[in-house]
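Peer 1: predicted model and sequence follow; I will ask about them next.
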Amino acid sequence: MVVMFSETPSATSSTAPRHALVTAAASRTVLLIAAAAGCAVAFVVAYLLFVRTASGQQAENGVVRSAQSSRRSTVDWAAPLQHADLVVALGGVAVLVLAIALARRRFALGVTALVLLGTPMLAAQLLKIYVLDRPGLNDGSAVASHNSFPSGHVSAATAVVLALGVVLPARFRTWVLAGGSLGVAWVAAATVALGWHRLSDTVGGCLLVAAVVCAGAAVVSARRPDATGVAPVPVLVTLLAPSALVLGGYAVLATATSAAAQFVAAMVLAAACSAAVVLLVAGPLRRVNFDPARAGSRLSR
């Protein structure tokens, strides 16, 4: 009798936590799905609002004209980007990611990080070249009318930061993403200052990478749950905040009173919005276990 009663409570106690994990896993995965969906919707909003409307194009073309006519000395701070070889830089990052993974004895995690590095950058190029276009305004503007949405430079910078956040220990992830957001902000502002990209291009590149990485994290989270529940408010904020950033940026740029004000506003907005997107997804990504070799572990280490 003693044995029977001692087994029954243990069976009950082992069942209860299992149900609790299933409920918490759904909440955590929902947060990641909301982050991916929010960034994807904001990406579409940015394209439709800035690229597919005459008012959006006119506001951004004014910024490009200002960048092209400005004295180079005023944007000396952006000069390092001109001399950087993007292919070499990305190759160096790929080697660094694998080196970190090997040092941690997590080769599979390194491969996962490389996939998350390359996939959104490839998607950005395919969308920019083959899928999306920029209708011509025929307004006599000297600004190039070819499609530049989304920015490959900002996509690459964002992907590098997120890939490093994945391959490094989870306890460093938030700090890596917070510090990396400053680098992404600088690249975004520099591409605008040099006249390479428009505000929407920079924000679109950052949103695309965030959406792809969060979607991948949602798939991983559904298979490797943790025991942390998520309240509805963070889910709603994660879902709606990216589009709010895009709408706010459009409102500020469209109401700028002069070409100089538009130019400065575009650089500041490119930096602020890009950094904000990285910081927005830092929370949902913080505890995800991306390592395929540790599928039974609930949390990343």
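Peer 2: Here it is on my side, so go on.

Peer 1: C-alpha from now on. contacts and neighbour counts both.
Peer 2: OK.

Peer 1: can you pull out the helices in the stretch 51-200 of the chain?
Peer 2: Along the stretch 51-200 of the chain, counting by DSSP state H, counting those that start in this stretch, helices occupy 54-69, 79-83, 86-103, 107-126, 152-167, 170-193, 199-223.

Peer 1: nearest to A26 among those would be which one?
Peer 2: Minimum separation from A26 across the helices of the stretch 51-200 of the chain (CA to CA) falls at helix 199-223, 7.2 Å.

Peer 1: coming back round to it: out of the helices of the stretch 51-200 of the chain, which is closest to I33?
Peer 2: Using CA to CA, the helices of the stretch 51-200 of the chain put helix 199-223 closest to I33, at 5.8 Å.

Peer 1: distance between that closest one and the chain's centre?
Peer 2: Here helix 199-223 is found 5 Å from its chain centre; the criterion is CA atoms, centre = their mean, to the nearest Å.

Peer 1: looking at it, A163 is touching L116, isn't it?
Peer 2: Yes. Applying CA atoms under 8 Å, one finds A163 in contact with L116, separated by 6.3 Å.

Peer 1: sorry, back to before: now render the helices of the stretch 51-200 of the chain as TSV, adding distance to D133.
Peer 2: As requested, these are exported to TSV (distance: least, CA to CA, whole Å):
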stretch	distance to D133
helix 54-69	12
helix 79-83	25
helix 86-103	24
helix 107-126	12
helix 152-167	15
helix 170-193	19
helix 199-223	12
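
Peer 1: need those in CSV (columns: distance to C273 and mean neighbour count).
Peer 2: Below are the helices of the stretch 51-200 of the chain laid out as CSV (distance: least, CA to CA, whole Å; neighbours: other CA atoms under 10 Å):
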stretch, distance to C273, mean neighbour count
helix 54-69, 16, 20
helix 79-83, 19, 12
helix 86-103, 22, 15
helix 107-126, 18, 20
helix 152-167, 12, 27
helix 170-193, 8, 23
helix 199-223, 6, 26
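
Peer 1: try it against this one:
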Amino acid sequence: MTASSTAPGGYRAARPRTAGYLLAAVVQALAFAVLFVVCVLTRPGQLAEDVLHGEAYRRAAEGGDSPQWLSFATTLVEGLQPWHFVIGLGVLAVVGLLRRRLRLTLAALATALGTMGLAELLKHVLLERPDLAGTAGAAATNSLPSGHTSAALGIGLGLVLLAPGRWRAPAAVVAAVAAGSMGAMVVEHGWHRLSDVLASALLASFVATVTAVLPVGSGRTRRVAAPPGAVLQAAVLVPALAAGALLLVYALPTGTLPVSALDLSAASGGLVAAATVLLVARALPREARRD
């Protein structure tokens, strides 16, 4: 997927082939479109999701308890407000400028802002939810993709892109926990349907793979190739995990697993969001200092 040469210190300097990353982005975009059609533009898809969405509303209204393992995850992020995400963008900018990596900072901000902005544009302007399931009212308004989950994913992947080599893995873990917790919370609290969170994962993967081709090396640094096959793995596995989550929640017979369908939906959304961060993080090129 990359053109490379050996650099001092044993690194493999690389400029990712644009075609490979753009092909991966096209796969994510197509998966997003299929998800929207199946879950939003068909009556069976709407009915399946609105059953759990209504259950989440009722649980929230009645003060029902979530399983402890799920409550712990959601408490990590349930207090976040939109201005917290603005602070997150500011942190990316400050970290990047302190590292004196202007182009890398712009790429990280493009990943975060692109994911967040495109999510809002799609949800509020470009996409509509027809009332095919007879659920007119608040539940019938379009909620795909999830803005909160998209923001957590975008800022998290921007942080991963910006992190120095030895800090990339810890940054990816932190970002995965935050994005996964956000994805679980918005479903569990009835803010979003499962498809909304899965769409956010596909959207973030799409934006990250597009911005990955931006030139980020400068000065005494050079770009280093992602592990072989990492781009292909992300392009295939993120849509596959999203499809698997839908099948697990909506096709598995009730009572098959010792958790409710709503809790399974929240956990599945969170796990896909977290896995998206980890998969895309491996596919992003990194910087290596020239010796």
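Peer 2: Thanks, I have it. Everything numeric here is computed off the predicted structure, so don't read it as measured data.

Peer 1: how about the helices of the stretch 51-200 of structure 1, which one is nearest P242 of structure 1?
Peer 2: The nearest among the helices of the stretch 51-200 of structure 1, by CA to CA, is helix 199-223 at 7.9 Å.

Peer 1: in terms of secondary structure, what does the helix or strand just after that closest one contact?
Peer 2: Later in the chain than helix 199-223 of structure 1, the nearest helix or strand by DSSP states H and E is helix 232-254. Contacts defined by 3 or more CA pairs under 8 Å, 6 or more residues apart in numbering; DSSP states H and E place helix 232-254 of structure 1 against helix 2-46, helix 54-69, helix 259-285.

Peer 1: quick one: contacts for the spatially most central residue of structure 2?
Peer 2: What sits nearest the mean C-alpha location of structure 2, by CA atoms, centre = their mean, is A201, with 3.2 Å. The neighbours of A201 of structure 2, taking CA atoms under 8 Å, 6 or more residues apart in numbering as the test, are 149-150, 153, 238, 272-273, 276.

Peer 1: how about it, what's its match in structure 1?
Peer 2: The equivalent of A201 of structure 2 in structure 1 is C206 (alignment by TM-score structural alignment).

Peer 1: one more: E55 of structure 2?
Peer 2: Taking TM-score structural alignment, the alignment pairs E55 of structure 2 with S66 from structure 1.

Peer 1: roughly how far apart are the nearest residue to L47 of structure 2 once chain neighbours are set aside and R58 of structure 2?
Peer 2: Closest residue to L47 of structure 2 apart from its sequence neighbours, by CA to CA, 6 or more residues apart in numbering: A133 at 5.5 Å. Distance, A133 of structure 2 to R58 of structure 2, by CA to CA, to the nearest Å: 18 Å.

Peer 1: kindly report the same for A281 of structure 2.
Peer 2: Distance from A281 of structure 2 to R58 of structure 2, counting by CA to CA: 37 Å.

Peer 1: before we move on, what about L35 of structure 2?
Peer 2: L35 of structure 2 is 26 Å from R58 of structure 2, by CA to CA.

Peer 1: swap in W191 of structure 2?
Peer 2: W191 of structure 2 sits 12 Å away from R58 of structure 2 when distances are taken as CA to CA.

Peer 1: then Q81 of structure 2?
Peer 2: 23 Å.

Peer 1: mapped onto structure 1, which of the contacts of A201 of structure 2 hold?
Peer 2: Retained in structure 1: 149-150, 153, 273, 276, out of those (criterion both residues aligned by TM-score structural alignment, their matches' CA atoms under 8 Å).

Peer 1: which among the residues you listed gets closest to R103 of structure 2?
Peer 2: For the kept ones among the contacts of A201 of structure 2, the nearest to R103 of structure 2 is L153 (20.6 Å; CA to CA).

Peer 1: apart from its chain neighbours, what residue comes closest to the closest one?
Peer 2: A179 (5.4 Å).

Peer 1: what's the match for that neighbour in structure 1?
Peer 2: With TM-score structural alignment as the criterion, A179 of structure 2 matches V184.

Peer 1: let me see the contact set for that match.
Peer 2: 154, 157-158, 271, 274-275.

Peer 1: any idea how far it is from A16 of structure 1?
Peer 2: 44 Å.

Peer 1: and what of S151 of structure 1?
Peer 2: 49 Å.

Peer 1: those two - which one has more neighbours?
Peer 2: Higher neighbour count among S151 of structure 1 and A16: S151, with 27 against 10, using other CA atoms under 10 Å.

Peer 1: for the equivalent of the more buried one over in structure 2, which non-adjacent residue is closest in space?
Peer 2: Here S151 of structure 1 is matched to S146 in structure 2, going by TM-score structural alignment. Excluding its sequence neighbours, the residue lying closest to S146 of structure 2 (CA to CA, 6+ apart) is D196, at 5.0 Å.

Peer 1: the residue mapped onto V166 of structure 1 from structure 2: what's it in contact with?
Peer 2: Aligned by TM-score structural alignment, V166 of structure 1 pairs with L161 of structure 2. The neighbours of L161 of structure 2, taking CA under 8 Å, 6+ apart as the test, are 104, 107-108, 168, 281, 284-286.

Peer 1: please redo it, this time with the cut-off set to 6 Å
Peer 2: Neighbour list for L161 of structure 2: A108 [criterion: CA atoms under 6 Å, 6 or more residues apart in numbering].

Peer 1: from A235 of structure 2, how far out is it?
Peer 2: Distance from L161 of structure 2 to A235 of structure 2, by CA to CA: 18 Å.

Peer 1: also I87 of structure 2?
Peer 2: Distance, I87 of structure 2 to A235 of structure 2, by CA to CA: 30 Å.

Peer 1: now G137 of structure 2
Peer 2: Using CA to CA, we find G137 of structure 2 at a distance of 36 Å from A235 of structure 2.

Peer 1: cool, L97 of structure 2 as well?
Peer 2: 31 Å.

Peer 1: do A48 of structure 2 as well
Peer 2: Using CA to CA, one obtains 27 Å as the distance from A48 of structure 2 to A235 of structure 2.
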